[in-house]
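Participant: coords please:
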Amino acid sequence: MARKNGVLTQINDLWLRAAPKDGKRDVGQRVNALKTTVEEYVQKSRPSVSATAMPRGVSAKAEVGVVKAYGERPIDITLPGIRRPLGAEHPIIKTMNEMVSVFRNLGYSIEEGPEIETDYYNFESLNFPPNHPARD
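Facilitator: Next comes the predicted model:
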């Protein structure tokens, strides 16, 4: 309130300093009355603010790493937290995953395997002779 850019400082700057000389006494009395009213209100509301700062029901006497809050089941604060993924997905991988999800939604299934099959699977297992023109 009484800080450099507080409410009372702003009132002081706007009203008291800008008032004409003959009205400064009246304005000063009103500003002081306002200031005392605000300070009384703050003093009255302070106990209720400090009482709500610490929630009731939190047990200060607890086992190491276990806290009982609000009369509920104990919370083990020594458990590991949830790890968040670091970084972001590469744009090409992201686009590929979106395309896969579109095709899956259309009913297709995704098969994974080598991009180029070996000579055995392409020719020998199908009984192509070694000098067959398809092997060129």
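Participant: can we go C-alpha only for contacts and neighbour counts from here?
Facilitator: Will do.
Participant: so for the host helix or strand of residue 97, what gets flagged as buried?
Facilitator: Secondary structure from DSSP states H and E places residue 97 in helix 91-105. Neighbour-count burial for helix 91-105 flags no residue at all (criterion: 16 or more other CA atoms under 10 Å).
Participant: what's downstream of that helix, the next helix or strand?
Facilitator: As assigned by DSSP H and E, the chain's next helix or strand after helix 91-105 is helix 119-122.
Participant: for that next one, packing partners?
Facilitator: Helix 119-122 is packed against no helix or strand, with contacts defined by 3 or more CA pairs under 8 Å, 6 or more residues apart in numbering; DSSP states H and E.
Participant: state the distance from residue 41 to residue 48.
Facilitator: With distances taken as CA to CA, to the nearest Å, residue 41 is found 12 Å from residue 48.
Participant: can you classify residue 47 as helix, strand or coil?
Facilitator: Three-state call for residue 47 (DSSP: H, G, I helix; E, B strand; the rest coil): helix.
Participant: can you give me the neighbour number for it?
Facilitator: Residues lying near residue 47 (other CA atoms under 10 Å) number 10.
Participant: separation between it and residue 41?
Facilitator: 11 Å.
Participant: same check on residue 28?
Facilitator: In terms of CA to CA, residue 28 sits 20 Å off from residue 41.
Participant: more neighbours: which of the two?
Facilitator: Per other CA under 10 Å, whichever of residue 28 and residue 41 has more neighbours is residue 28, with 16 against 11.
Participant: for comparison, sequence B:
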Amino acid sequence: MTSNLETQLLALREEGEKAIAAADTLESLEELRVKYLGKKGSLSVLLGGMGKLPAEERPKIGAVANTVKEALQTSLDRQRTALEAAKIQAQLEAETLDVTMPGIYYPQGRVHPINGMIDRALDIFVGMGYTVASGPEMETDYYNFEALNTPPDHPARDMQDTFYLPDGNLLRTHTSSVQIRYMENEEPPIRIVAPGRVYRRDNVDATHAAVFHQIELLAIDEGLTFTDLKGTIKVFLQAMFGELPIRFRASYFPFTEPSAEVDLQWNGRWLEVMGCGMVDPNVLKAVGYDPEIYTGFAAGFGVERFAMVLHQLDDIRRVYASDLRFLRQF
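Facilitator: Next comes the predicted model:
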């Protein structure tokens, strides 16, 4: 019995070492490990018969079994190391980079003048404590006009004629609608800046476009005055254009009272750059704010107009033409 079991163990070692040496993948090697050295593997099955051996012979068979187990484990480790090295070498060969070959040129992108102007303005307002807010470009008549103190028969609508859709909605004429939506969901104090694309049925020429970009700001709190509005705009314009003379001219907007146009002295002449005013009490009532407690101010400007001034552009249409000869200047 002893001789027969010892013979089986030695035969198992020889068989296992040959099979392991022939394994060509890590997966097949793992299968061989389970087959020979697993809990239900061949070695365990053979050692299960040791209980039938005389007590004095068990140490000898046990020593042979340990030798067989160590030999198989050594073969497994050696073959695993070889297969892993071969796998790494194959990967290196497949991913080899020929440094003598010419590289692929990818031209570096540039920030579009409109995006750059928006980023620059938002950086200034965020630094002043404002939060960036956004809203849909397709709006209802209520958010675009009525909640902003502009009922259907109001003549101010003629100044902002826009694109109406068959369902009665429209493409927003300003980002003031964002302010209404924000106020409906938030309680004062509020300080937001709303950038975005807007639409008006303007005749396209060197200074007008039917689609352009606007940035508006809104502040609502207790005790805000026109002085706070002037101070905010002065800080913003000086951060954008430098220490230049600024003036406020009385104007009219249906959603602010009093209202003003803001002019900047640029290259020896006055340029209109912004519109502003104190939020009309009717606008505060529309969103559920008590105008006896809260006051606020708002202002807005066209991004393209700022870009034309700062970059000295002669035609607004250049920023929409995607002409690389123009865009590469920025």
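Participant: TM value for the aligned chains?
Facilitator: The TM-score (TM-score structural alignment, normalised by the length of the first structure) is 0.35; 60 aligned residues with a CA RMSD of 2.5 Å.
Participant: quick check: residue 98 of the first structure vs residue 92 of the first structure, distance?
Facilitator: Going from residue 98 of the first structure to residue 92 of the first structure by CA to CA gives 10 Å.
Participant: just residue 104 of the first structure next, same as before
Facilitator: 18 Å.
Participant: same deal with residue 8 of the first structure?
Facilitator: On the measure of CA to CA, residue 8 of the first structure and residue 92 of the first structure end up 58 Å apart.
Participant: what's the answer for residue 121 of the first structure, then?
Facilitator: Taken as CA to CA, the span from residue 121 of the first structure to residue 92 of the first structure is 30 Å.
Participant: again with residue 76 of the first structure
Facilitator: 41 Å.
Participant: now do the buried residues in stretch 275-284 of the second structure.
Facilitator: 275-284.
Participant: oh sorry, the question was meant for stretch 211-227 of the second structure
Facilitator: Neighbour-count burial for stretch 211-227 of the second structure flags 211-221, 226 (criterion: 16+ other CA under 10 Å).
Participant: name the helices or strands packed onto the helix or strand harbouring residue 304 of the second structure?
Facilitator: Per DSSP H and E: residue 304 of the second structure is located in helix 303-310. Here helix 303-310 of the second structure touches helix 113-127, strand 211-221, going by 3+ CA pairs under 8 Å, 6+ apart.
Participant: next, the angle from the helix or strand following the last one to strand 211-221.
Facilitator: Meaning strand 211-221 of the second structure. Once the chain leaves strand 211-221 of the second structure, the next helix or strand it forms, by DSSP H and E, is helix 226-241. Counting by axes from the mean of the first three to the mean of the last three CA atoms, to 10 degrees, helix 226-241 of the second structure points 140 degrees away from the direction of strand 211-221.
Participant: next helix or strand past helix 226-241 of the second structure?
Facilitator: strand 246-253.
Participant: that following strand vs helix 226-241, what angle?
Facilitator: Counting by the same axes, to 10 degrees, strand 246-253 of the second structure lies at 120 degrees to helix 226-241.
Participant: what packs against whichever helix or strand comes after strand 246-253 of the second structure?
Facilitator: For strand 246-253 of the second structure, the following helix or strand on the C-terminal side (DSSP H and E) is strand 256-266. Packing partners of strand 256-266 of the second structure (3+ CA pairs under 8 Å, 6+ apart): strand 246-253, strand 269-279.
Participant: point out the most buried one among these.
Facilitator: strand 269-279 (a mean of 20; mean count of other CA atoms under 10 Å).
Participant: and the next element down the chain from that strand?
Facilitator: Beyond strand 269-279 of the second structure toward the C-terminal end (DSSP H and E), the next one is helix 281-286.
Participant: residue 191 of the second structure belongs to a strand?
Facilitator: Yes: according to three-state DSSP, residue 191 of the second structure belongs to a strand.
Participant: tell me the spacing between it and residue 220 of the second structure.
Facilitator: In terms of CA to CA, residue 191 of the second structure sits 7 Å off from residue 220 of the second structure.
Participant: hmm, back to that, dump the helices and strands packed on helix 303-310 of the second structure to a markdown table, plus distance to residue 30 of the second structure.
Facilitator: Listed next are these as a markdown table, based on distance: least, CA to CA, whole Å:
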| stretch | distance to residue 30 of the second structure |
| --- | --- |
| helix 113-127 | 57 |
| strand 211-221 | 64 |
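Participant: mind listing residues that contact stretch 14-30 of the second structure?
Facilitator: By CA atoms under 8 Å, 6 or more residues apart in numbering, the list of residues contacting stretch 14-30 of the second structure from outside reads 32, 36, 71-72, 75-76, 79-80, 83-84.
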